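Visitor: Make a model of this:
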Amino acid sequence: MKIIRYSIDENWHYGILRSGGDIERLKRSPLDGLQVAGYIDRLASVRVLSPFYRPRVFGLGYNYRAHSQEVGKNTPTLPVLFMKPSTTVIGHEEGIVYPSDGENIHFEGELTVIIGKEARNVSESDALDHVFGYTCGNDVSDRILQRRESEFGCLLVGKGYDTFAPIGPVVETELDPSNLHLITRVNGEVRQNGNTADLVYGVPALIAYLSKYMTLLPGDHIMTGTPAGVGPIKPGDTIEVEIEGIGVLRNKVITQAGATP
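Guide: A predicted model of the protein is given here:
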């Protein structure tokens, strides 16, 4: 089942996206149940929004061996975690704002997990019971700031600009995350071609690990890491992250308001 958040007539709603483009509107957040409201909207007539408004976002570094190799890092012996501010999150077809002082901004296509049920001290065998669904994500990163921060053992602003976490377009609730094909394109050219079977730490392991130390809440996002092939983007570029069974997340890179193109 594909869940979508969208706006129409200056109001926003959740809905179930049916094949053919019909959206069956829901009464409330899908995290509170899937009661339908009795209205049908057409996908062609709405604006798609990020699946949830300003969620907590957990990120993973070096969670594909090939990506670790391309950046000269060893395979991690525990999940390498960071957080992205909730204000980084944007939706399908929204603009990724290129910082006015940006020099080396990269895309990172990723499978993103949406938590559906509170999780604390969850075992790997029970972890997927706490998942609401899965969507596409792009962990946009300022490499220069990221490296400067990493020298001192921290990571925030290099991942934390507003608009640096495109998420969407839909949440697929019925999916096996262990073997999904992921492709990232820049201006139509394939740059990443990976599979979640190659994750160092799969979705159950990540949920179990995180929930050992903190309570995961409904609506939390876990961006599971990026395959090899990351690279720079610039204003005017269009980035597409496509994941098997979910769809295509598309965003254009735009200049910051007031910046010189």
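
Visitor: contacts, neighbours, all on C-alpha from now
Guide: Will do.

Visitor: Tell me which stretches of the stretch 51-200 of the chain form helices.
Guide: 65-70, 124-127, 143-150, 157-160 (DSSP state H, counting those that start in this stretch).

Visitor: Looking at these, which one is packed in the most?
Guide: Mean neighbour count, computed with mean count of other C-alpha atoms under 10 Å, is highest for helix 157-160 among these, reaching a mean of 21.

Visitor: what's that helix packed up against?
Guide: strand 141-142, helix 143-150 (3 or more C-alpha pairs under 8 Å, 6 or more residues apart in numbering; DSSP states H and E).

Visitor: report the longest helix in the chain, please.
Guide: helix 203-213 (DSSP state H).

Visitor: Show me which residues of that one are buried.
Guide: Within helix 203-213, the residues that qualify as buried by neighbour count (16 or more other C-alpha atoms under 10 Å) are 203, 204, 205, 206, 207, 208, 209, 210, 211.

Visitor: Distance of the third one relative to residue 178?
Guide: The one in question is residue 205. To residue 178, residue 205 is 11 Å away according to C-alpha to C-alpha, to the nearest Å.

Visitor: Tell me which of the helices and strands packed on helix 157-160 lies nearest to residue 250.
Guide: strand 141-142 (16.7 Å; C-alpha to C-alpha).

Visitor: how distant is that closest one from the center of its chain?
Guide: Relative to the centre of its chain, strand 141-142 is centred 15 Å away, using C-alpha atoms, centre = their mean, to the nearest Å.

Visitor: and what of stretch 238-253?
Guide: The answer for stretch 238-253 is 10 Å, by C-alpha atoms, centre = their mean.

Visitor: which outside residues touch that stretch?
Guide: 2, 92-98, 107, 109-111, 134-138, 166-172, 175, 180-188, 233-237 (C-alpha atoms under 8 Å, 6 or more residues apart in numbering).

Visitor: number of nearby residues for residue 33?
Guide: When neighbours are defined as other C-alpha atoms under 10 Å, residue 33 has 10 of them.

Visitor: Let's compare: structure for the following, please.
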Amino acid sequence: MAKWVRFTHQGKTAFGTLDGDSITVHSGDMFDGATPTGETVALSSVSLLAPTEPTKIIAMWNNFHALAAKLQVAEPAEPLFLLKSISSVTTPGAVVRKPKGYEGPVVFEGELGIIIGKTATRISEEEAAAHIFGYTCVNDITAAAIITRDPTFPQWARAKGYDGFGPFGPVIATDVKPETLVVKTVLNGQERQNYPIADMIFPAAKLVSLLSHDMTLNPGDLIECGTSVGVGSMKEPVNTVEIMIEGIGTLTNTVEL
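Guide: I've put the predicted structure just below:
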């Protein structure tokens, strides 16, 4: 397994593999023939960035059996999704602020993210594994009251697309079996979510295949797999949200209301 990161160091943006507290710097293309430069830097000396610069972020809705049962909604026959704005991306550790003028609840959603590593257009489920670069942690933050503000048009993209509402990272872990993973969300020191990825309605490979029939998936693109039970709103003026996936890492951000 490798854990890939992007970072800034001494004014320059770079990428490499994380091993404990040290980063092995690479050159070239993370997704196609990256090679070590021979340089290592201390994790403590860098500022981590989101691990990719996606051309698009695809966010799933209703992709877990347990949540569909809790909401008493039918399980979908095909993936239900929205596109999040690229400007929603922020760095691990960043402070996310509630939009000015918005007074409704701000919701956390701990999720597994799929990072595409190879251009995928109309691929089969069997081909999907070769197009997945790795997996990451996601907090799909939502201004929940926006969704139903206008009764004629559910505003999912707006509710989830505010600046900073799409933190992911801090690493991309390769050679991971997603069906073995468990997502935990800890809000202000209290565990709020703990659910298995094995409960997904559309598993990772099938999801990538189906989405590739709707649009071309590019290297670095992020697919947010959706969340399960336990989502909720943040109440404190300053909130610490940790998305933990053993085998990948922990994404931590502060959300100010």
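
Visitor: about what we covered before: need the helices of the stretch 51-200 of the first structure in TSV (columns: distance to residue 7 of the first structure).
Guide: Below are the helices of the stretch 51-200 of the first structure laid out as TSV (distance: least, C-alpha to C-alpha, whole Å):
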stretch	distance to residue 7 of the first structure
helix 65-70	37
helix 124-127	32
helix 143-150	34
helix 157-160	26
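
Visitor: between these, which one is nearest to residue 82 of the first structure?
Guide: helix 157-160 (8.8 Å).

Visitor: With the second structure overlaid, how far apart is that closest one on average?
Guide: Taken over the aligned residues, the distance from helix 157-160 of the first structure to the second structure averages 0.7 Å (mean C-alpha distance after the TM-score superposition for the first structure).

Visitor: mind checking how far residue 158 of the first structure is from residue 49 of the first structure?
Guide: 24 Å.

Visitor: From residue 42 of the first structure, how far out is the nearest residue to residue 121 of the first structure once chain neighbours are set aside?
Guide: Nearest residue to residue 121 of the first structure in three dimensions, chain neighbours excluded: residue 212, at 4.5 Å (C-alpha to C-alpha, 6 or more residues apart in numbering). Here the criterion is C-alpha to C-alpha. By it, residue 212 of the first structure lies 42 Å from residue 42 of the first structure.

Visitor: Same check on residue 112 of the first structure?
Guide: Distance of residue 112 of the first structure to residue 42 of the first structure, given as C-alpha to C-alpha: 26 Å.

Visitor: Just want to know which of these two has more residues nearby.
Guide: residue 112 (26 against 14).

Visitor: coming back round to it: by contact count, what packs against the longest helix of the first structure?
Guide: Counting by 3+ C-alpha pairs under 8 Å, 6+ apart, helix 203-213 of the first structure packs on helix 124-127.

Visitor: How far off centre is the helix it packs on?
Guide: 22 Å.

Visitor: ditto for stretch 16-23 of the first structure
Guide: On C-alpha atoms, centre = their mean, the centre of stretch 16-23 of the first structure falls 22 Å from that of its chain.

Visitor: Among the helices and strands packed on helix 157-160 of the first structure, which comes closest to residue 16 of the first structure?
Guide: Of these, nearest to residue 16 of the first structure by C-alpha to C-alpha is strand 141-142, at 31.7 Å.

Visitor: Mean deviation, that closest one versus the second structure?
Guide: With mean C-alpha distance after the TM-score superposition for the first structure, strand 141-142 of the first structure averages 0.9 Å from its match.

Visitor: can you list the residues that contact that strand?
Guide: 102, 103, 104, 105, 106, 107, 108, 158, 159, 160, 164.

Visitor: for stretch 79-90 of the second structure, same thing?
Guide: 49-50, 54-63, 156-157, 160-168, 202, 207, 210-211.

Visitor: Recalculate using a threshold of 6 Å.
Guide: Residues outside stretch 79-90 of the second structure that contact it (C-alpha atoms under 6 Å, 6 or more residues apart in numbering) are 57-61, 157, 161-167.

Visitor: Narrow the residues you listed to those in strands?
Guide: Mapping the contacts of stretch 79-90 of the second structure onto strands (DSSP state E) picks out 57, 58, 59, 60, 61.

Visitor: So which other helices or strands are in contact with the longest strand along the second structure?
Guide: As assigned by DSSP E, the longest strand anywhere in the second structure is strand 32-42. When contacts are defined as 3 or more C-alpha pairs under 6 Å, 6 or more residues apart in numbering; DSSP states H and E, strand 32-42 of the second structure packs onto strand 22-29.

Visitor: Just the angle for the strand it packs on relative to strand 32-42, thanks.
Guide: 150 degrees (axes from the mean of the first three to the mean of the last three C-alpha atoms, to 10 degrees).

Visitor: Next, the mean deviation of strand 22-29 of the second structure compared to the first structure.
Guide: Mean for strand 22-29 of the second structure is 1.3 Å (mean C-alpha distance after the TM-score superposition for the first structure).

Visitor: So for that strand, what gets flagged as buried?
Guide: Neighbour count says strand 22-29 of the second structure has 23, 24, 25, 26 buried, by 16+ other C-alpha under 10 Å.
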